[in-house]
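> My questions are about this predicted structure, shown below with the sequence.
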Amino acid sequence: MPMPIRVGFLVGKDTDLVEDPKYDLIGDASFLEDLPDMYRVDSESKEYLKSCPPGTQGFAHADVAIPWYIKKHFEDVEVDIIMPEDITQKRLASNLVNFVIGYDVINAVFEGKKRLDHVMKCFKTCGNIMPSWEVQDFIYIKSRYMQACMDSGVPMAPTVYAFQGKRSPARLLNDIKIRGWKTFVMKQSMMAFSLGFCKLTVEECDKNPKILQDYFKDYPDCPEYVVQEAIEGFTRNWEVRCFWFNGEFLYAIANRAAVSTEDGKEVIVTGDDIPTEFLENAKRIGREALKVLPQLTTPDGQPVPMTLIRTDIGCSDSQIYDKDYNWDPNSKTFFLNEIEYGGTTYFIRHLKADMIPKWAELYVAKSREIQQKMLEGKALGESVEPKSKKAKTAAAVMKKPAGK
């Protein structure tokens, strides 16, 4: 029997429960019965149980459940679950490939510069992180994929960027006024969990310049602020999040913001509960957005279809004021709000079917595909190498000066 493929999974989620009553309605979590407690997370402290007092109860999340399912069901894959503190060049190099499925650079941002520098160095230089650093960085720095999408005709909300070292509160406000906006939102690259998000009006910032000044003082290290005209209809309409693997649609979840619901709670629906108009437009725009992403490659540089990408699509049905836009306020306009990748929330327990086996199959199939491509590439290289060496030697002889 051939040696199993050694595959790493970088974990670190605390928001994507699988050991949960909602999951029990659609799936069977018994495969997690022998999961070591060190991989479970305390719901209160959000820490892994290995860092909690004895007796603390914890639960498994999607990023651990998927590789554990693989470990239990696929003999040709040797699973290496990598905790955040265990990320090193040596550990990553011990695997054929390492999938970012929970913890990533954005998590490291919250742990300080030293930690961030370490994780970034590992991701940039290990050569076998999946998706590749090129893909990750393209998504982390939002202006890269946003501008690429806009240039390709993918609809997006009116947007300006405020880059570190080239920004000031007065300049940003002036840029916003030139565009004609009345209300705007501030977001940040290299950030998550809506931290740094705020909604402001031009009028209030005009009256009180300190509002933007304080924002700039609070977030001086952010590489770029992403500033967009506020879309009034965004919160009252469904935002549809589509999940893609190998460029193919898997499923979607739709949520409506708490501020627009009667009971003040966020609503999440999936499957055929998502209005058809919203789902089909989300899939249409998501497919176009996928086209702007860098080509994913194996560790030896061969192209392969993309791993998990999530496209979040919003809806506008109200007046916007940007001077360059002409969206009809009396009809729905769907637009790309965000792109995320493998470390995102999978929403496993909110679905109508058990997707743990499917995710396991996809990651195993991708691992096999990468191994096969690399073996074929190596075999091709070995068949060509002797000729290359011979030609190089002959060329070297020809270049020798006469008489020597």
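Yep, it's here.

> C-alpha only now, for contacts and for neighbours.
Noted.

> I'd like to know how many residues surround residue 376.
12 (other C-alpha atoms under 10 Å).

> residue contacts, it?
Residues counted as contacts of residue 376 (C-alpha atoms under 8 Å, 6 or more residues apart in numbering): none.

> separation between it and residue 109?
Plainly put, residue 376 is 38 Å away from residue 109 if you go by C-alpha to C-alpha, to the nearest Å.

> show me where the stretch 51-200 of the chain has strands.
77-82, 97-100, 129-130, 159-163, 183-188, 198-201 (DSSP state E, counting those that start in this stretch).

> Pipe these into TSV and attach distance to residue 121 and mean neighbour count per row.
Formatted as TSV, these follow (distance: least, C-alpha to C-alpha, whole Å; neighbours: other C-alpha atoms under 10 Å):
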stretch	distance to residue 121	mean neighbour count
strand 77-82	16	20
strand 97-100	15	26
strand 129-130	12	26
strand 159-163	23	18
strand 183-188	22	20
strand 198-201	31	14
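
> Take this one as well and set it beside the first:
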Amino acid sequence: MKVGFIVGKDDEIYSDDNLYDITPKKYLQYEELNTDVAIAMTIKQSYPDINVDIILPKDISLQRLKKNDVNFILGYDCINQIVGEPYVKKFTGKTGYNKLRSIYSNKSAKVFPPIEFLDFIWSKDKYLEKFYKKKIPITPTITVSTFNTSKIISSVQKKNWQQFIIKPVGGTVAIGFERFKLSECLKNPLLIQEYFNNNKKDYSKFLIQELITGFRKHGEIKMFWINGEYSYAVNTVDRGEDNYKVKIVKDKKILEECKKFGQNTINALPKIKVGGKVIKPALVRTDFTCCLNNSMHLPQYYFLNEVEHQDAGSYVNNENIKYPYVQVMADTFVKKAHELINAGF
């Protein structure tokens, strides 16, 4: 069995001297081993029956992927292409996006999860709408693809949002994220117009939401579901470049409430079928924050903020997080590859 791993991470260093020493230098980023390559190298060492193909972003091609029985995206998807992390010359701009998406969309590329599932994960407007219908708690959202400033301000006024945010569909980290005050926008509507002028060349849809003040104070509960089962969670608190913390989740009531919402989210995801069999995604991350409608900090006011697939950050490069992510995911991907091939992938 030949299994491909599309890598590209450069911000999730994995400390393992033995694994580092046997990893070919071309797979190190800035002379560091990252978790995506570590997973592939762990499989290479621990599962001699698996022929591992580590694929750098610059080497992605339909011809390369077709040679493998299955290909897992761990470090370079269409969102990475949009934000240019990492920069790949042949995949730059809209032409590059279309080229990469065309490869991942081709059934003979044998990419897992398939493009239909990935499209759902990449389209925050779509999944927020679906999860709202499934009664999963989300913050009220306005989606815009045309940029009529007066209509946008009117919609925000109707919702009585004194402070609000705008962020692009398809953005990641804080790229394209901006905060606004309604009072300032009423005085100077060009503030919003300038935002769209600066961002619409890269994105076609944007989400407008009330500013949730608890986000900065309480951060996010990022919850990892491996093969559909809860595995671990971390609490990230981002208060600026010099004040970013990753902690374990100590409040059991909050953890249990988010697990309940998270399980409902996992159940609501599109089903992946191969040969008539439902195949669970290898990993999904559900991110929750507080507090819905800027309510009190209580477990029941946490809401779903984001969903990511198997290339999501794991945070195990932080000393507070002890979960054996690389080993578990190596085992998971081997089992998933066997499951897919047996189903006729």
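Yep, that arrived. Here the structure is a predicted model, which is why all the values come from computation and not from measurement.

> Save the strands of the stretch 51-200 of structure 1 as TSV, and put in distance to residue 217 of structure 1 too.
Shown next, in TSV, are those (distance: least, C-alpha to C-alpha, whole Å):
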stretch	distance to residue 217 of structure 1
strand 77-82	36
strand 97-100	32
strand 129-130	35
strand 159-163	14
strand 183-188	14
strand 198-201	15
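
> out of those strands, nearest to residue 382 of structure 1?
strand 97-100 (22.0 Å; C-alpha to C-alpha).

> which residue numbers in structure 2 go with the closest one?
Counting by TM-score structural alignment, strand 97-100 of structure 1 lines up with residues 70-73 of structure 2.

> So residue 317 of structure 1 sits against residue 238, correct?
No - when contacts are counted by C-alpha atoms under 8 Å, residue 317 of structure 1 is not listed as touching residue 238 (11.6 Å).

> What is the burial count for the aligned partner of residue 153 of structure 2 in structure 1?
Taking TM-score structural alignment, the alignment pairs residue 153 of structure 2 with residue 173 from structure 1. With neighbours defined by other C-alpha under 10 Å, the count for residue 173 of structure 1 comes to 16.

> ok, residue 173 of structure 1 - contacts?
202, 205.

> biggest helix in structure 2 by residues?
helix 325-343 (DSSP state H).

> What residues in structure 2 pair up with stretch 205-219 of structure 1?
Taking TM-score structural alignment, stretch 205-219 of structure 1 hits residues 185-199 over in structure 2.

> nope, stretch 244-257 of structure 1 is what I meant
Counting by TM-score structural alignment, stretch 244-257 of structure 1 corresponds to 225-238 in structure 2.

> If you count neighbours, what's buried in the matching stretch?
For stretch 225-238 of structure 2, the neighbour count (16 or more other C-alpha atoms under 10 Å) marks 225-228, 230, 232-238 as buried.

> Dump those residues to JSON lines, plus secondary structure and distance to residue 36 of structure 2.
Output for these, formatted as JSON lines (DSSP: H, G, I helix; E, B strand; the rest coil; distance: C-alpha to C-alpha, whole Å):
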{"residue": "225", "secondary structure": "strand", "distance to residue 36 of structure 2": "17"}
{"residue": "226", "secondary structure": "strand", "distance to residue 36 of structure 2": "15"}
{"residue": "227", "secondary structure": "coil", "distance to residue 36 of structure 2": "17"}
{"residue": "228", "secondary structure": "coil", "distance to residue 36 of structure 2": "20"}
{"residue": "230", "secondary structure": "strand", "distance to residue 36 of structure 2": "20"}
{"residue": "232", "secondary structure": "strand", "distance to residue 36 of structure 2": "18"}
{"residue": "233", "secondary structure": "strand", "distance to residue 36 of structure 2": "19"}
{"residue": "234", "secondary structure": "strand", "distance to residue 36 of structure 2": "19"}
{"residue": "235", "secondary structure": "strand", "distance to residue 36 of structure 2": "22"}
{"residue": "236", "secondary structure": "strand", "distance to residue 36 of structure 2": "21"}
{"residue": "237", "secondary structure": "strand", "distance to residue 36 of structure 2": "24"}
{"residue": "238", "secondary structure": "strand", "distance to residue 36 of structure 2": "24"}
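
> from the residues you listed, which is closest to residue 330 of structure 2?
For the buried residues of stretch 225-238 of structure 2, the nearest to residue 330 of structure 2 is residue 226 (11.5 Å; C-alpha to C-alpha).

> Do I have it right that that closest one meets residue 286?
No - at 11.3 Å, residue 226 of structure 2 does not count as touching residue 286 under the criterion of C-alpha under 8 Å.

> Excluding sequence neighbours, find me the nearest residue to residue 127 of structure 2.
residue 120 (6.4 Å; C-alpha to C-alpha, 6 or more residues apart in numbering).

> okay, now residue 390 of structure 1: neighbour count?
Counted by other C-alpha under 10 Å, the residues lying close to residue 390 of structure 1 total 11.

> residues contacting the counterpart of residue 139 of structure 1 in structure 2?
Alignment note (TM-score structural alignment): residue 139 of structure 1 maps to residue 121 of structure 2. By C-alpha under 8 Å, 6+ apart, residue 121 of structure 2 lies in contact with 127, 307-309.

> Three-state assignment for residue 264 of structure 1, please.
Following DSSP: H, G, I helix; E, B strand; the rest coil, the label given to residue 264 of structure 1 is coil.

> who's in contact with the closest residue to it other than its chain neighbours?
Leaving out its chain neighbours, the residue that sits closest to residue 264 of structure 1 by C-alpha to C-alpha, 6+ apart is residue 258, at 4.7 Å. Listed by C-alpha under 8 Å, 6+ apart, the contact set of residue 258 of structure 1 reads 264-267.
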